[in-house]
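K.L.:
with the input below, show me the fold.
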Amino acid sequence: MMKKITIVASMSIVLLTTACKTKDLKMKEDRKEFISNKKEVVYQVFTRLFGNTNTTNKPWGTIEENGVGKFNDFTDLALKEIKDLGVTYIWYTGVPHHALIRDYSAIGISNDDPEVVKGRAGSPYAVKDYYNVNPDLAVDPANRLAEFEALIARTHQAGLKLIIDIVPNHIARKYEGMNNPNGVRDFGADDDVTVESKRDNNFYYIPNTQFEIPDTDAPLNGEKNPLVDGSFKEFPAKWTGNGSRRAKPDRNDWYETVKVNYGIRPDGSKDFPELPAHFDKKSAQEHFDFWKDKDVPDSWKKFRDIALYWTDKGVDGFRYDMAEMVPYEFWSYMNAAIKVKNPSAFLLAEVYNPDEYRNYIRLGKMDYLYDKVETYDKLKDVIRGHSLPDGLSDIQHRMVDIEHHMLHFLDNHDEQRLASPEFAGTPEKGKPLMVVSTTISTSPTMIYFGQEVGESAAENAGFGTHSRTSIFDYVGVPAHQRWMNNGKFDGGQLSESEKSLREFYKRLLNFSLNSTALMGAFQELQSVNRDSSWGYDPGIYAFCRWSTTEKLIVVTNFSWLTTSTFELKIPSSIIRKWNLVDGTYELTDQLYQESKLTLNVTHGEGRIHVVIAPSESFIYKL
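P.N.:
Here you go, the predicted structure:
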């Protein structure tokens, strides 16, 4: 069992640590072919919540009670403020039309059964129609697609690019393609439902068996609804989205969804062509050419066509939900088709198995994967007092060949809010995590709307509970609403500490966009300082980043109790790489500017006198 370690400076603390690896983790010059010349910053917005100004927040509240945001709330001013924060991409989460509890039958949309919908507003990952968008998001639901197309245009006019979700592993139990292009057959329309599995079936079946709703809490918190009758018509029953093969899923299964069949037989074997050896070194064009004359499962074609449909509308890329539950051969097929049409498409995947990272990047042609299991989990452990930060260097070492592809984040729709008591506890304690997450590698950085003003998700929204901003309910996001200030987007209702926090994020993100060093080399400073620099307390983490034109020293203090004072040693290996001779060099902090220090180089080694307060960080530029 891991023991909790409180990060404080105390001679009474016994540190049980292992020596940090001293390997130089510098980026190799020959890796430049896949590294862009600047950082990318993704701003994830939960589209339904972004523009909502209603502060009622009644648990299980309706749209009329709690309000909802619209595409039109992303005004030119809102988009300008997002871009000025230091953002290059917006991820509009929850755009495709998903199952929800609201009557849109007047415009030809069928009502969804609350017994197979999570919450009232519904999960964005139970997509009901891939060729249209969520009617809740439109001022005129009948004109919803045109309203989203206008948002695409506004986003581009603001100098931003955008991505949306594609959820390939599962779709809503009641999928209805009411807007399919000519020639597109609906999911399951041609399936042989007498068998469990067949290559060109879109779903897996439990033949001759009726689906049964799971034993869950009362739908809609017990509210009366004509469709709540203890049953949902689905015969034969289909496998559930998370792979459950039971006709009656468990309450913890993804019971609102059904799993899509990609030609993986029930025994796990593959019923499709596999990639030849060495295709991990092939280009997207070569992957595209390989698949051109291959016979592939029907589900592959359906999802490729969906992705290309949105690409044609100007969407600049996609975030793929639970991508590791879909074979990487399919990703090779679809992503290659996207890249041939749009070589600069931004393709981000939710993958949590480190053993499979390289397959999804090199064979699946993904640009980026979530760095959840390594960097995110380590930083969360550090700030909660369960770990020392030294292991961050080991993570960089293990992933040096793919670190550019591992997108960094501290907040998203699935995770506990950074400022919540369950995570960092306060926005200020999250600051050093954000500095390290943003500056330790060449990977893109992602923040979740409201993170930059300290949103803690304290509300109990109904189906969704506190610590995570609910993705299932109509709800407001209080700190974000204070920044939004009734559509002025000027932070007029923020407290002084919230304003200061947003300015911190703005300085950090904009610096990262323009820093050549952050797209260059890395070397940790832990191993040379941990045991030999008096005052280098347990919560300190430091490293160097550099390019030919910029040299940085990053120092962070994860402690929330202790001001640390120490002589930071810069080893001779760095001094040589930076071509420094004995003498003194001025360092200027890039976060606050007024902080200046001196690097003293003597006999080929450097020293810097550092005083760093709790939760403080510096990015010193030579």
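K.L.:
from here on, just use CA atoms for contacts and neighbour counts.
P.N.:
Fine.
K.L.:
what residues of stretch 150-167 count as buried?
P.N.:
151-156, 158, 160-167 (16 or more other CA atoms under 10 Å).
K.L.:
sorry, that was for stretch 519-531
P.N.:
Buried, per 16+ other CA under 10 Å, within stretch 519-531: M519, G520, A521, F522, Q523, E524, L525, Q526, S527, V528, N529, R530.
K.L.:
just the residues you listed: which are in strands?
P.N.:
In this view, these that belong to strands under DSSP state E are A521, F522, Q523, E524.
K.L.:
isn't I152 right up against T311?
P.N.:
No. Counting by CA atoms under 8 Å, no contact exists between I152 and T311, whose distance comes to 11.1 Å.
K.L.:
now do the helices in the stretch 51-200 of the chain.
P.N.:
63-66, 76-84, 144-157 (DSSP state H, counting those that start in this stretch).
K.L.:
same question, the stretch 501-622 of the chain
P.N.:
All helices of the stretch 501-622 of the chain, identified by DSSP H, counting those that start in this stretch, fall at 526-529, 572-577.
K.L.:
need the residues that contact the longest one.
P.N.:
Contacting residues not belonging to helix 572-577 are listed as V581, G604, E605, G606 [CA atoms under 8 Å, 6 or more residues apart in numbering].
K.L.:
which one of the helices of the stretch 51-200 of the chain lies closest to L568?
P.N.:
helix 76-84 (34.0 Å; CA to CA).
K.L.:
residues of the closest one that come out buried?
P.N.:
So for helix 76-84, counting by 16+ other CA under 10 Å, buried means A78, L79, K80, I82, K83.
K.L.:
could you dump these to CSV with distance to L622?
P.N.:
Supplementary listing: the buried residues of helix 76-84 in CSV, determined by distance: CA to CA, whole Å:
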residue, distance to L622
A78, 36
L79, 34
K80, 32
I82, 30
K83, 28
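K.L.:
ok, of these, which one's closest to K378?
P.N.:
For the buried residues of helix 76-84, the nearest to K378 is I82 (28.4 Å; CA to CA).
K.L.:
skipping adjacent residues, who's closest to D321 in space?
P.N.:
Leaving aside its chain neighbours, D321 sits nearest to V167 (4.9 Å; criterion: CA to CA, 6 or more residues apart in numbering).
K.L.:
also this sequence, please, to line up against the first:
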Amino acid sequence: MMSKRNVLTPLLATLMLGCSPAQQNPSDTGNAKQADSEPQTQKAISEMPERPVVYQMMTRLFGNQNATNKAWGTIEENGVGKFADINQAALQGIKEMGATHVWYTGVPHHAVIRDYSDYGISHDDPDVVKGRAGSPYAVKDYYNVNPDLASDPANRLAEFEELIARTHAQGLKVVIDIVPNHVARHYQSLSAPEGAEDFGVSDNTSVEYARDNNFYYIPGQAFEVPDGEPPLGGEAHPLADGQFDEDPAKWTGNGSRAARPNAGDWYETVKINFGVKPDGSYDFPALPASYSDRSCADHRAFWADKDLPDSWYKFRDIALYWTEKGVDGFRYDMAQMVPVEFWSFLNCSIKKVNPEAFLLSEIYIPEQYRNYIRLGKMDYLYDKVGTYDALRAVVEGKASTDTLPPVFAEIADIHGNLLMFLENHDEQRIASSQFAGDADKARPAMVVSSTVASGANMLYFGQEVGEPGAEDAGFGKASRTTIFDYWGVPEHQKWMNGGKFDGDQLSEQQRQLRDFYARLLNLASTEPALQGEMADLHQANREQPGYSGNLYSFARFNGEERILVIANFDQQGKEFELVIPAGITAGMALTNGEYLLQDRLYGKYQGKLKVEEGKGSAMIQLGPLDSLVLKIR
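P.N.:
So this is what the prediction gives:
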């Protein structure tokens, strides 16, 4: 199994985030005598694998060298990145950032406006496509890839398989999206294996719901295109006529049951039926709560003799198809909109084939986190609602660091299963005026985000060079890099440097920012102390002279591996005495005496930690927006 290190022991009461170095997920312990059981092992600190660092790229934008950037521009005008553009130099550069996994966003074939009829691909109607390039979350064919990304669309699947091989050759793992909650309004697979039937083909469309229907229907009503902005920015197109043939209408992806959804709905998609009746009740067996601490082998045994909704099997077969092709994991879009029982079935099916598969869930309902981890067998969940929101508020000056300790206490028992980030394709760019307005202002937040927990970290392409997402690309507004249109990403293109990926066009400030991210993420991935316990030091230092403004501090330790993290969110330098309460020094196995402190981030700071009568103290100096990650020697 993938190392999870999330056996959490709340050491030192509320000050601690506990995390043991166990190799096996506690929710994956169960009947070890089962023939299908996963191995139960523990590793010494020196043998611990790297914590995952995910590098997310919008694949159609990553390799695009075209700088025209015309709103609603075509491929010919604005260009598009290809699989082939992600060359050895690009992957080496990603690896240098500390990445262990590359999340290739937008790979499955989704609805696009471009004419690919010469390759047997049906046209997509602009009235139900967002942008010109289309949403990566309106998948049209799960058994093939986006033809835009291929140098030869007829050979697109083989080109992606070559990218998988190149990625693996650099020691990186491949993650792609699966979107079980919805598909494109016009789903049509040209590449499905023999015996695989398209979604909806066998549905009884005369009823709103049937267990084995793949979609929900609105009998007696035809779909109507929502009122809103004209597609393609108002450009004439033979299919852009305000009409789309769908009779009867289907429920829309976000759950709208209107034949004419609103313009703000996910009108380009239709919702998948997983056996959840329109009244919310389930048409499949409930997974007993006791399975939260059972192995995937036990979960598979539970489902083995059950007759399950058709959509469950379709998505299982899709996931295993990509696993067989060498994909190492999946990021599940809006997983919270799909019942947790399905995730138990799917994830444990994947783990049987690849026990180390990386399974990441987008979810924004904290009260469901533990169910999706323990019953749904997710490896990692987005920590957007907790850590991201809290750190962003501090960066923006809307909250103080006093808000952080309760946030981290709330996730104490599951922080080894959380993915930390400050950017992704849904969130505003740090450097945008709508967020920090300056990429450097988020440095302390990134230090805290990357080191406070024991799960995974993520970096979004362009974040490491301060991309601000400052221009309107067509569908949607600036501050987020477009996911709907053809575009070049200006600051990222400076690192790309005509396909050399050597950063030769970057400014000195950008070089320093990229160096910061590389140092931090490599440290976060490999430092053994960050796989252990966490103790909050902020509360104990809140009244210390000089510990003013927005400072935050904590300790991480794992056996004899111990570090202190101190982050200054203020644009003024700080000098103060950091104190470590006796209870925490005892937890860190620090006896009375003097210890050397060495900075692990830049190696320029060296100081001393004194422990007297069990209480620790160290003089700390921090520059504006500066952070220290101090190893206790």
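K.L.:
taking the buried residues of stretch 150-167 of the first structure together, which two end up most distant?
P.N.:
A158 and V167, at 27.3 Å, using CA to CA across those.
K.L.:
got a list of what the residue in the first structure that E533 of the second structure lines up against touches?
P.N.:
Aligned counterpart of E533 of the second structure in the first structure: A521 (TM-score structural alignment). Going by CA under 8 Å, 6+ apart, A521 of the first structure touches L25, K26, M27, K28, C544, R545, W546, S547.
K.L.:
and what of R507 of the first structure?
P.N.:
L85, G86, L591.
K.L.:
which of the residues you listed fall in strands?
P.N.:
Per DSSP E, the contacts of R507 of the first structure never map to strands.
K.L.:
just send those back as JSON lines, with neighbour count and distance to S573 of the first structure too.
P.N.:
Listed next are those as JSON lines, based on neighbours: other CA atoms under 10 Å; distance: CA to CA, whole Å:
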{"residue": "L85", "neighbour count": "21", "distance to S573 of the first structure": "36"}
{"residue": "G86", "neighbour count": "22", "distance to S573 of the first structure": "33"}
{"residue": "L591", "neighbour count": "20", "distance to S573 of the first structure": "26"}
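K.L.:
closest to A142 of the first structure out of those?
P.N.:
If you rank the contacts of R507 of the first structure by distance to A142 of the first structure using CA to CA, L85 comes first, at 33.6 Å.
K.L.:
all helices of the stretch 351-500 of the first structure, in order?
P.N.:
357-358, 377-383, 391-398, 431-439, 478-484, 496-514.
K.L.:
average offset of the last one relative to the second structure?
P.N.:
It refers to helix 496-514 of the first structure. Once the two are superposed, helix 496-514 of the first structure sits an average of 0.7 Å from its aligned residues in the second structure (mean CA distance after the TM-score superposition for the first structure).
K.L.:
quick one: that helix to chain centroid distance?
P.N.:
The gap between where helix 496-514 of the first structure is centred and where its chain is centred comes out at 19 Å by CA atoms, centre = their mean, to the nearest Å.
K.L.:
with stretch 264-281 of the second structure instead?
P.N.:
23 Å.
K.L.:
next, the buried residues of it.
P.N.:
W266, Y267, E268, T269, V270, K271, I272, N273, F274, G275, V276.
K.L.:
closest one to E423 of the second structure out of those, please.
P.N.:
Nearest to E423 of the second structure among these is W266, at 22.3 Å by CA to CA.
K.L.:
residue contacts, that closest one?
P.N.:
T252, G253, N254.
K.L.:
quick one: map it onto the first structure.
P.N.:
Aligned by TM-score structural alignment, W266 of the second structure pairs with W254 of the first structure.
K.L.:
Y380 of the second structure too?
P.N.:
Alignment note: Y380 of the second structure maps to Y368 in the first structure; criterion TM-score structural alignment.
K.L.:
can you check V448 of the second structure too?
P.N.:
Here V448 of the second structure is matched to V436 in the first structure, going by TM-score structural alignment.
K.L.:
tell me the contacts of its match?
P.N.:
T556.
K.L.:
returning to what we had before: burial count for the match of Y380 of the second structure?
P.N.:
25 (other CA atoms under 10 Å).
K.L.:
cool, K477 of the second structure as well?
P.N.:
13.
K.L.:
what's the residue closest to the geometric middle of the first structure?
P.N.:
Centroid-nearest residue in the first structure: N412, 5.6 Å away (criterion: CA atoms, centre = their mean).
K.L.:
residue in the second structure paired with that one?
P.N.:
Under TM-score structural alignment, N412 of the first structure pairs with N424 in the second structure.
K.L.:
so what's its match closest to, chain neighbours aside?
P.N.:
Once flanking residues are discounted, N424 of the second structure sits nearest to Y460: 5.3 Å by CA to CA, 6+ apart.
K.L.:
what's the match for the one you found in the first structure?
P.N.:
Using TM-score structural alignment, Y460 of the second structure pairs with Y448 in the first structure.
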